[in-house]
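K.L.:
sequence? don't have it. structure:
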């Protein structure tokens, strides 16, 4: 066990990605495909990664490491210990379980040995009744090896009386509340499941004679797999070398896919709900320009997540687009033991202003979100220090007012700027000439709902903006969290 490197001191003002999952069956050297897939999903989790494989000669084998995929799953010495035609993998950001010094025992995939054989499981999302499940399982004799909510699924499977792994998984997941996309494997089967609301993504691809499951289509692209379709909300697929079998083990409910996947989490080259993520983000910028115009000289993205929306804003407004802020592409998400002096340099380690372009200009800065507001204030000051005449913020999401309990590491509500200030108060706090967020209706229109948000039946999970949780956060309510009141 060893500690993770410290998180990047200037990435603390973003909602953190959940996790990424990937699996293949029916290919030679499955681990190599899984490693490539996880590399494409690295943006969804940078703390740690793991791979489990199986072949008939060596049985199940696994490797779990802290840090990036490229640093851990590219060496011959590691990959040769992972033979077999079937495998699954996981990249992790800790949304539940231990914080700070992450334990290797919390790194997925998790493995269990059952009477009918072994099974491994990787989970993206968050189980909102995990504390209650864990207490009950421990009282009935279960011995947990990790602090992760995902391990509950393995123990629930062990308690099931069903005769095969897929049926035991169905049994287990019927007891689970919250959000889950799961990729699992037995000796011969690759299994994929989405929760009944389909909060987190999962897609199916064809890889030669084999098959692949992934959190996003961009990971299918990197391994050369053809995108077949999304796994439906509430669907389980059981895949062997012979093909795909589909089941629907849960009560059917209206889909509530996470709308923040469109705003920030997913890679812009992925496809969600039949829509290009890039095009949706571009259209958010168009909506922003229509809803919140302002006289200015330049539209500049806060790289990289604000770029598509900034391009859309520029096109709709007619104001020139420019790279007023340059990102250091070699910074990564971590920084080796930064001294206090280095930390005080602020975002300059990661972002630098193009002074010759900015000086004397009225600048519109387009970013994906404002969470605590700390980084936004630093960026604003950098722009002013470079000689900008005015700074206007345009935000490609509505105000983030509520925490997420479905697989996103959101600060507590009292740390969210928009939960404690109105728009004008935030503008003053950030020290900018104007501040505007895209409306929730505008976001829905950009995501392919022309009529905007239907308050009675929203198409997406937008709890972080609306405070309307499609699944009750059971554990958090037991700890004192209160739901939105009618007055709010």
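P.N.:
Happy to help now that I have it. Computed from a predicted model, the values in this text were never measured in an experiment.
K.L.:
drop to CA atoms for contacts and neighbour counts, all remaining ones
P.N.:
Fine.
K.L.:
Would you map the helices across the stretch 301-450 of the chain?
P.N.:
Taking DSSP state H, counting those that start in this stretch as the test, the helices found in the stretch 301-450 of the chain are 307-317, 340-343, 355-358, 374-385, 417-420, 423-430, 440-446.
K.L.:
Could you export those helices as CSV, including distance to residue 58 and mean neighbour count?
P.N.:
CSV is the format used below for the helices of the stretch 301-450 of the chain (distance: least, Cα to Cα, whole Å; neighbours: other Cα atoms under 10 Å):
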stretch, distance to residue 58, mean neighbour count
helix 307-317, 47, 25
helix 340-343, 48, 11
helix 355-358, 59, 17
helix 374-385, 49, 19
helix 417-420, 53, 18
helix 423-430, 58, 16
helix 440-446, 50, 22
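K.L.:
take the one below as the second:
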């Protein structure tokens, strides 16, 4: 069977991308079908490829890995019948660490056969000392099959002297630096682990007589599962039909540093994080933004789709009417899989179209979630002006993104981030807009529930992409010459 390449996204290259979503189920009939539905709900976390591993007491472990969308691959009954059993895990991928090319060997979950039986793992995050670990493991005889940092975990498990797979996983993860939420499986157990800082999300759900683990609560909803709780930072849960959920804490306790950009952009707005609705948090970001950076205007317009909740909050707080001045073509990605150069030159207009009748003659506030390179922002501004707007004001629902992320987000090199080389006024001039304002870091913290704002001595979140303060040293990148922020 030929492998279909993932749809390209030539007009979405000015956004930060989360790297993957993970999902697992135990104790249900045909678990792989539940996993496929869960991965479909997590598709926003990775559109490059997906994979599922299942276990059946009679047929053993089976796996399927495919490029492209879940809906295009894992809806085939022919394929799903090859993944029987009451236990399965899955992964959707957008590559960060490892090769950017399309190699099926890099698609998770990864599988290993150990003396006590097989195990498969799916990893969300990024291992910041993966290069050093890989060199050490290769020198000791390990043979890697992929370019993914996640494969290091399997090799570390293989070298562990512990007596069972959960203990080997604990042993392996103690050697790992960076960010990881892991869903894994043995022949009888579903395992979930979060790193000690809890940078990446992982939640526990109950589905019928079984259990499930997911990157986000929205994937629990699609299979009719009951949300139970978040897996806590530094916690490992081992789930089996016989014993239910068992919890251990293999790591030294540390203050939580959950990724604050999950609130801003990565998570779906219908998910719950830390007991808070993502939608409501984003709406509150818009409220804070309107308080911090008011401007006289006639229309508040979101840049779809991620800017919509913040724009609603901005409009409500400012009293300026909200309007859908820009419409997104939801089918562009599938229509133009291989755009010609002429189509590429049409740029953002293939993806977004301005409602000319709504914006003509108006002073328009455009609300977006972030500015990365600024290329898309400039094109959107030009479209709004071409449609007859009198003024264009940008309000951004995150602080300036001035530093790359090394914990599982695909971020450009620092010199390609607009905020790394320009002040806010210089960015305004570069974008050629009437005004440009970002929410402050304190304002963002207030919007996510920290009423006193950000505590400089102990921030409650990982905000390194804004502050340059990395909670875990990016060991591999420092070895390659990356310069950390100078102490103030």
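P.N.:
Structure received. Worth saying up front: this structure is predicted, and the values here are computed from it rather than measured.
K.L.:
Got a TM-score for the pair?
P.N.:
Taking TM-score structural alignment, normalised by the length of structure 1 as the basis, the two superposed chains have a TM-score of 0.99; 486 aligned residues with a Cα RMSD of 1.0 Å.
K.L.:
coming back round to it: so can I have CSV of the helices of the stretch 301-450 of structure 1 showing distance to residue 464 of structure 1?
P.N.:
As requested, those are arranged in CSV below (distance: least, Cα to Cα, whole Å):
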stretch, distance to residue 464 of structure 1
helix 307-317, 20
helix 340-343, 30
helix 355-358, 33
helix 374-385, 19
helix 417-420, 10
helix 423-430, 16
helix 440-446, 11
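K.L.:
How about the contacts made by the closest residue to residue 325 of structure 2 other than its chain neighbours?
P.N.:
Leaving aside its sequence neighbours, residue 325 of structure 2 sits nearest to residue 355 (Cα to Cα, 6 or more residues apart in numbering; 4.9 Å). Listed by Cα atoms under 8 Å, 6 or more residues apart in numbering, the contact partners of residue 355 of structure 2 are 324, 325, 326, 327, 387.
K.L.:
what residue of structure 1 matches up with residue 355 of structure 2?
P.N.:
Using TM-score structural alignment as the criterion, residue 355 of structure 2 maps onto residue 354 of structure 1.
K.L.:
can you pull the contacts of residue 431 of structure 1?
P.N.:
377, 380.
K.L.:
How much space separates it from residue 473 of structure 1?
P.N.:
35 Å (Cα to Cα, to the nearest Å).
K.L.:
Residue 415 of structure 1 now?
P.N.:
Shown here: residue 415 of structure 1 relative to residue 473 of structure 1, a distance of 19 Å by Cα to Cα.
K.L.:
Identify each buried residue in stretch 455-467 of structure 1, please.
P.N.:
With burial defined by 16 or more other Cα atoms under 10 Å, the residues of stretch 455-467 of structure 1 counted as buried are 458, 459, 460, 461, 462, 463, 464, 465, 466, 467.
K.L.:
hmm, back to that, quick one: which of the helices of the stretch 301-450 of structure 1 is nearest residue 118 of structure 1?
P.N.:
Nearest of the helices of the stretch 301-450 of structure 1 to residue 118 of structure 1, taken as Cα to Cα: helix 440-446 at 43.1 Å.
K.L.:
what's the closest one aligned against in structure 2?
P.N.:
Using TM-score structural alignment, helix 440-446 of structure 1 lines up with residues 441-447 of structure 2.
K.L.:
Good, wrapping up.
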